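S.K.: Kindly generate the corresponding structure for this input.
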Amino acid sequence: MSSTETVPAAPSLPADVRVGVIGVGQMGADHVERIARRIKGARVSVVTDYFREKAEEIAAGIPGCRVADGPEELIAAEDVDAVLIASPGAFHKDQAIACIAAGKPVLCEKPLAMNPQDAYAVVEAEKAAGRPLVSLGFMRRFDREYAELKDAIDSGELGQISIINCKHRNARTLPGFVDAMMVYDSAVHEIDAIHYFLDEPIVAVQAVLPVPGPRADEGQHDPMILLLRTASGRIVTDELYVNTDSGYEVRTEVLGSRGIATIGQEIARVTTQKPGGAWGGAIPADFRPRFVDAYDAEVQAWIAAVADGSLVAERSATAWDGYLAAAACEAAEAALTTEGFVPVTVLSRP
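M.R.: Coordinates of the predicted model:
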């Protein structure tokens, strides 16, 4: 879009915001169910998916919902006020820019794009539009524990922050989940969380890889550790272990001059975890039970922002946050095959 083109004005919204959902796989189907059953002030009006049969199956369970032939038709539809993108990440850039061109607010699941260049194109398109339209689905910003930790950091309760330790563990991954995917699908959440907590960018990343494990021949070092350095010199460790054969858990520990705060310990009361789930407690099988409340809060805040005209909720990740995350992930991927710290290259904000 050129700087001389204008974006259509936001239409007057009906009582319920009519949401179109692009992609109704695992995440998209969850969002459809969420909006239909638990979110106030919204309804799902249109869905689309590469597999039309899946879209028709989802639409059949939602009163008043229909199926569009593709993303372009859904974005342009008169009965769609706002768009939720849950398609594969490779399509997010073009779909987000199409929403911006149509003047429709969009909640895009991460990533914003598959590389920083494409993410920056979305930032530029939004800048040309003259108003914020893009919210990015980093749901941890809406988690109660993350919000409390953010408040503790901002208030100075913990004093000067020097080190943050993160842990990100999954039960298992599918074949083909290589090191780069550990960065872009897993570590990206910690990367955004650091931007959220500290309000400063990550400027360098180093990867620390273990001795070859059982899936090394598949291109996966598991577990691995990423070291991230922020603009003010703080150090973040991110331990990634995505095939624990136990369950899903994330933890964050912040070391400050006046105290130490840790979140994610509600499921960490068990002292012994063994492959196959042999322990004295329970851990969620995947991320959805852990963050269901955060997803609900994120979508509800987005709908409220659309309805009141602010378009992007105050706590939400923005297109710029998505660009910063993409730039840090690019450096982290390079660090997998580079000795020492790899600098994060960031362009000026438009």
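S.K.: drop to CA atoms for contacts and neighbour counts, all remaining ones
M.R.: OK.
S.K.: Distance check, the residue most central in space within the chain against Val342.
M.R.: Centroid-nearest residue in the chain, with Cα atoms, centre = their mean: Phe138, separated by 3.1 Å. Using Cα to Cα, to the nearest Å, Phe138 is found at 24 Å from Val342.
S.K.: cool, Glu190 as well?
M.R.: For Glu190, the distance to Val342 - Cα to Cα - is 18 Å.
S.K.: more crowded one of those two?
M.R.: Set Glu190 next to Val342 and count neighbours by other Cα atoms under 10 Å: Glu190 wins out with 25 against 22.
S.K.: what helix or strand is Glu298 on?
M.R.: Assigned by DSSP states H and E, Glu298 belongs to helix 287-308.
S.K.: Show me what that helix is packed up against.
M.R.: Applying 3 or more Cα pairs under 8 Å, 6 or more residues apart in numbering; DSSP states H and E, one finds that helix 287-308 makes contact with strand 17-22.
S.K.: neighbouring contacts of the strand it packs on?
M.R.: Residues outside strand 17-22 that contact it (Cα atoms under 8 Å, 6 or more residues apart in numbering): 28, 32, 41-49, 71, 74-75, 79-87, 303, 306-307.
S.K.: One more, please, to line up against the first structure:
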Amino acid sequence: MTVRIGMIGPGGMGQAHIDRIRSVIAGGEVVAVSDIAEDNVRTVSDTYGVKGYTDSAELIADPDVDAVMICSFGPAHEADIIACIEAGKRVFCEKPMTPDAQGALNVMEAEQRAGRKLVTVGFMRRFDESYRQMKAILDSGEVGETLIIHNRHRNPTVPARYTWDMAINDTGIHEIDTMRWLTGEEIVRVRVDTPKKTSKRFEHLQDPLILIMHTESGIWIDDEIFVNNQHSYDIQCEAVAESGTIRLSDQHLIERTGTVGRCNALTMDHNERFGGAFVREVQEWITAVSRDEHTGSSAWDGYAAACVCDAGVRALTEDGEVDVEMIDKPALYA
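M.R.: Below is the predicted model:
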């Protein structure tokens, strides 16, 4: 069975997914796209030879669309996800699932009414081979209990439309989900520390900042978020356990030596660094859809990340620690 996919929001990320599905992923075909920008719909539909809509509701209702990928602007996700659920169509939504916890609650309520999990959230780091190896070692218990985890999330630069809260709910959300998955625990408290600001930033930003998180058992986690480092897309993670330390290896495939010394190329964006993870993630989703199964992160994961983000955004403007407020996990997600 070929899964016929409708793409809502075929911007940079959406078109990268279309290219992957057309070139290296089996079992899926993008047959329609939707965007509120009419010129983009026309360009993308012409480029890929697919149907084009300016109304996402029309794409979701299209009988030729079996499943939907949502790669649009975060605040637009909630309505389209719920429409997909009500249409009985499986949906893959890029992070964040919703901009806040209330929107995620609305999505979960729709899923519970439907009685089955239809939503997969695009937390692609769970599919990265280096993170998976780290998790396998920690889960095995060979280095004892995890005590501390250090994270670094650095970008070369961000555009002017990057708002002050996006450091948490658009950038830090990656580490928030990855740490929940890596430790198998919920995050219960957060704090934000504010170092000296880089001069290479827009005036409205606190950059860099340090997000401090505590899990249920007391694991201490830090995340340096620095989105204007001027030189590379640099993702680091180091887990400190009772009898060993595990860290991601340097993010390069080749090292050269010559008259300029010893050096390696630096990754510049998420598609370059996590290309393999994106392929594995979308391939697994398409395969699951063809079997009418759910895979990957659930709406609960989207909700839990949103709760931590809400607390983190509060912590940007409040002194001290902020508790993460969450409902009990519904039976559908147990």
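S.K.: Can you give the structural similarity as a TM-score?
M.R.: Remark: TM-score between the superposed chains equals 0.93 [TM-score structural alignment, normalised by the length of structure 2]; 325 aligned residues with a Cα RMSD of 1.8 Å.
S.K.: related to what we said a few turns ago, in structure 2, which residues correspond to the helix holding Glu298 of structure 1?
M.R.: Counting by TM-score structural alignment, helix 287-308 of structure 1 lines up with residues 270-291 of structure 2.
S.K.: Stretch 227-236 of structure 1 now?
M.R.: Against structure 2, stretch 227-236 of structure 1 falls on residues 212-221 (TM-score structural alignment).
S.K.: got the end-to-end distance for that stretch?
M.R.: Note: stretch 212-221 of structure 2 ends 6 Å apart using Cα to Cα.
S.K.: buried ones in that stretch?
M.R.: Ile212, Met213, His214, Thr215, Ile219, Trp220, Ile221 (16 or more other Cα atoms under 10 Å).
S.K.: Same question for stretch 50-59 of structure 2.
M.R.: Applying 16+ other Cα under 10 Å to stretch 50-59 of structure 2 flags Val50, Lys51, Gly52, Tyr53, Thr54, Ser56, Leu59 as buried.
S.K.: between those, which is nearest Cys263 of structure 2?
M.R.: Minimum distance to Cys263 of structure 2 across those is 43.9 Å, recorded for Val50 (Cα to Cα).
S.K.: give the contact list for that closest one.
M.R.: Val50 of structure 2 neighbours (Cα under 8 Å, 6+ apart): Val30, Val31, Ala32, Val33.
S.K.: can you pick the most crowded of those residues?
M.R.: Val33 (30 neighbours).
S.K.: Quick one: map that one onto structure 1.
M.R.: Counting by TM-score structural alignment, the partner of Val33 of structure 2 is Val47.
S.K.: ok, that match touching Ala68?
M.R.: Yes: between Val47 of structure 1 and Ala68 there is a contact at 6.1 Å, judged by Cα atoms under 8 Å.
S.K.: anything in contact with each of the two?
M.R.: Leu74.
S.K.: where along the stretch 101-250 of structure 2 do the strands fall?
M.R.: With strands called from DSSP state E, counting those that start in this stretch, the stretch 101-250 of structure 2 shows them at 119-122, 146-154, 187-193, 209-215, 220-226, 234-241, 244-247.
S.K.: for those, which one ends up most surrounded?
M.R.: strand 119-122 (a mean of 25; mean count of other Cα atoms under 10 Å).
S.K.: what range in structure 1 matches that one?
M.R.: Under TM-score structural alignment, the match for strand 119-122 of structure 2 is residues 134-137.
S.K.: Residues contacting that stretch, please?
M.R.: 96, 100, 105-112, 126, 298, 302, 311-313, 316-319, 322.
S.K.: can you rerun that using 10 Å?
M.R.: Defining contact as Cα atoms under 10 Å, 6 or more residues apart in numbering, one finds that stretch 134-137 of structure 1 is touched by 83-86, 96-97, 99-100, 104-112, 122-123, 126, 295, 298-299, 302, 311-322.
S.K.: residue contacts, the aligned residue in structure 2 for Ala29 of structure 1?
M.R.: By TM-score structural alignment, Ala29 of structure 1 lines up with Gln15 in structure 2. By Cα under 10 Å, 6+ apart, the contact set of Gln15 of structure 2 is Met7, Gly9, Ile21, Val44, Tyr48, Cys71.
S.K.: Ranking by neighbours, what's the top pick from those?
M.R.: Ranking the contacts of Gln15 of structure 2 using other Cα under 10 Å puts Met7 first, with 30 neighbours.
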